[in-house]
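Asks: got a structure for you, letters missing:
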């Protein structure tokens, strides 16, 4: 947002070697201002089945403060990209990729992910991935109302019918429980309890990412450790349920954002 911030970032990358070889070259781009949205689609090389919009929360701190992470939480649908704009947005950021790759003789089959900034000038692509996003994947799969295996097989075999992909009308929200210190230095080996107790709440699923089993116990083994996800009739209810589920988990030296979904609620949904 400022020249000073840019200079500090360059210093960390090029002088302090913070990212190793990955930071030996930098690309200076325009600052895109707006709200982020994630837009994914199942693809079979020719046809696509659009997934509902979602919104990731990249920054470590509440209010989008602090360094970026792999994602501290997400919810779906995201009102910044409403259903009425999905087809228009797909024509801008999804279908051109599918058409081009087919014409080039390399049809893409799988999940195409477009990370978008919704600016005043329209959607601008921040990144593409050829996989589910994390933590967008968790709320999306909570809303999926059909057999994921059958959908993926249809993509692989080039016979995807968009009508076979169905979604629940409910809202899903995921809050990531991370180890304190992430995305910088953090401890591993913390004992985690209460996951089963948390999942006893109707509509709650705790996805485990940075964990391992040791003597029958669940132990932290990474920076982003748990994705506590709730499915409810609306965003406010999903947010409340997710944080209620977190209260049932005992995870020492953990950290999580307390404002996941606040932007959507600010839009009156």
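Replies: That came through, no problem. What you see is a predicted model; the values in this text were computed from it and never measured.
Asks: from here on, contacts and neighbour counts on C-alpha atoms
Replies: Will do.
Asks: right, and residue 57 touches residue 71 too?
Replies: Yes. Using CA atoms under 8 Å, residue 57 is in contact with residue 71, at 5.5 Å.
Asks: more neighbours: those two, which one.
Replies: residue 57 (27 against 19; other CA atoms under 10 Å).
Asks: what about that one, distance to residue 3?
Replies: 24 Å (CA to CA, to the nearest Å).
Asks: ok, now residue 127?
Replies: Plainly put, residue 127 is 23 Å away from residue 3 if you go by CA to CA.
Asks: next, the one to line up against it:
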């Protein structure tokens, strides 16, 4: 099978690495890819915003299957245009991708189908939003409605922070994403990431993970796109997984089908495990980053086969098997992230790949023959271990072998699971 993978981040490197192991794969292309992905796939300099160019490439190369990694092309309708041209695509339609493209849309689906989530209101102007915030009090959560590359959410512990977040959104800090704002109740508990494939009617639960959103040790500082993750997440007990499927995933699949937008692809449910049980923080309509890196390390099954089944209505014919070990990934980011940071800083050395350990590239490029950091989140140092403590030690050994003067990371990824185990 000839496969085109769309994307260029750490998630796509992990997907490429796993797809490349499939016995069904004959050729893997990646657009635009990165230097790490180049080890697994032939890179193609396609502008993925030019849907006609992507379709033309797929026709020229006889592509059998397209896997869309990031959310922006899905929200822009790339999957629709490829399907209309006759290609099999992993990823939801533009209409179904609203689950990530509009936080208000997701909240409305939750309200309609009685899916547990925080109480909320939607606003298109600052003053009514501020009045609602003053009425509700802090802590409270303010979200830009649209796609903001993981940066449009403020968990405000004070009224002043919440009011400032509203001003930021309507002042254009997140561009068009902030034209509407969702204000919702603060959920108290432990976060978890839950992944589930859907072919529009059947659901296949994947493994659980826990992300670390804040930039600093001890979950301090501003939210980021994710500074590390591990899988499985002990907070997601078999009972929690069952409840999540029954109370959150299955009603969503039913609701999307009933609303005329059947969902095919992967649900990435950001959950808060509260005293009441699992509650939905938000949906993403693609694999998580950096959770994909730990999921792909643990996945025993052929990734290509299960993604293809989700895309062709045959998910009931496949299953997903997992290694029992824990996988843990540490994100190395450019100093200054999630604020301003220097670009094109040289990475002098990366550790060699070894059994049960892998360096995934998230924001790198080759410039004048030198590997350089081009993004905020740059490297994902990922390792497996019999316990989370062992996986953590192996991952940080990889971190310590990297020679990159402008890099930094959290030093406590996996701390909740380690506390639980002690």
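Replies: Ah, there it is. As the structure is a prediction and not an experimental result, all values here were calculated from the model.
Asks: host element of the equivalent of residue 266 of the first structure over in the second structure?
Replies: Residue 266 of the first structure maps onto residue 419 of the second structure when the alignment is built from TM-score structural alignment. Residue 419 of the second structure is located in helix 415-421, with elements delineated by DSSP states H and E.
Asks: in that helix, what counts as buried?
Replies: Neighbour-count burial for helix 415-421 of the second structure flags 415-417 (criterion: 16 or more other CA atoms under 10 Å).
Asks: let's have the residues you listed in TSV, adding distance to residue 230 of the second structure.
Replies: Rendered in TSV, the data for the buried residues of helix 415-421 of the second structure read as follows (distance: CA to CA, whole Å):
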residue	distance to residue 230 of the second structure
415	10
416	10
417	9
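Asks: looking at the residues you listed, which is nearest residue 65 of the second structure?
Replies: When those are compared for distance to residue 65 of the second structure, the smallest value, 37.4 Å, is given by residue 417; criterion: CA to CA.
Asks: mind listing what that closest one touches?
Replies: The contact partners of residue 417 of the second structure, taken as CA atoms under 8 Å, 6 or more residues apart in numbering, are 233-234, 388.
Asks: I'd like those residues as JSON lines, with distance to residue 316 of the second structure appended.
Replies: Rendered in JSON lines, the data for the contacts of residue 417 of the second structure read as follows (distance: CA to CA, whole Å):
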{"residue": "233", "distance to residue 316 of the second structure": "25"}
{"residue": "234", "distance to residue 316 of the second structure": "27"}
{"residue": "388", "distance to residue 316 of the second structure": "32"}
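Asks: end-to-end on stretch 251-267 of the second structure?
Replies: Taking CA to CA, the span from the opening residue of stretch 251-267 of the second structure to its closing residue is 12 Å.
Asks: buried stuff in that stretch?
Replies: 251-256, 261-267.
Asks: among those, which lie within helices?
Replies: With helices identified by DSSP state H, the entries of those that belong to them are 251-256.
Asks: what two of these are the furthest from one another?
Replies: Across these (CA to CA), the longest gap, 8.5 Å, separates 251 and 256.
Asks: returning to what we had before: out of the buried residues of helix 415-421 of the second structure, who's nearest residue 350 of the second structure?
Replies: For residue 350 of the second structure, the closest of the buried residues of helix 415-421 of the second structure turns out to be residue 415, at 25.1 Å, with distances computed as CA to CA.
Asks: how close does the closest one sit to residue 307 of the second structure?
Replies: Using CA to CA, residue 415 of the second structure is found at 32 Å from residue 307 of the second structure.
Asks: which parts of the first structure are helices?
Replies: 3-10, 86-93, 95-103, 137-143, 148-156, 195-199, 235-247, 262-266.
Asks: of all those, which lies closest to residue 167 of the first structure?
Replies: helix 137-143 (5.5 Å).
Asks: residue range for that closest one in the second structure?
Replies: Helix 137-143 of the first structure maps onto residues 292-298 of the second structure, going by TM-score structural alignment.
Asks: compared with the first structure, how much does the matching stretch deviate?
Replies: Superposing on the first structure and averaging over aligned pairs (mean CA distance after the TM-score superposition for the first structure), stretch 292-298 of the second structure comes out at 0.5 Å.
Asks: could you find the closest non-adjacent residue to the residue most central in space within the second structure?
Replies: When the second structure is reduced to its mean C-alpha position, the closest residue under CA atoms, centre = their mean turns out to be residue 288, at 1.8 Å. Nearest non-adjacent residue to residue 288 of the second structure, counting by CA to CA, 6 or more residues apart in numbering: residue 268, 6.6 Å away.
Asks: got it, and residue 17 of the first structure?
Replies: Distance criterion CA to CA, 6+ apart; nearest residue to residue 17 of the first structure, sequence neighbours excluded, is residue 23 at 6.7 Å.
Asks: if we can go back for a sec, the residue nearest to residue 288 of the second structure: how many residues sit nearby?
Replies: That count, for residue 268 of the second structure with other CA under 10 Å as the rule, works out to 23.
Asks: then the one 3 residues further on?
Replies: In terms of burial, residue 271 of the second structure registers 25 neighbours under the definition other CA under 10 Å.
Asks: which residues touch the alignment partner in the first structure of it?
Replies: Alignment note (TM-score structural alignment): residue 271 of the second structure maps to residue 116 of the first structure. For residue 116 of the first structure, the set of contacting residues under the criterion of CA under 8 Å, 6+ apart consists of 36-39, 123-127.
Asks: related to what we said a few turns ago, dump the buried residues of stretch 251-267 of the second structure into TSV; add distance to residue 14 of the second structure as well.
Replies: Below are these laid out as TSV (distance: CA to CA, whole Å):
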residue	distance to residue 14 of the second structure
251	30
252	27
253	26
254	30
255	31
256	29
261	29
262	27
263	23
264	21
265	17
266	15
267	18
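Asks: between those residues, which is nearest residue 339 of the second structure?
Replies: Ranking these by separation from residue 339 of the second structure, with CA to CA as the measure, puts residue 267 on top at 28.8 Å.
Asks: coming back round to it: same drill for residue 127 and residue 3 of the first structure, tell me which one is more crowded.
Replies: For residue 127 of the first structure and residue 3, the more surrounded residue by other CA under 10 Å is residue 127, and the numbers stand at 11 against 8.
Asks: that's all I had, so thanks and see you.
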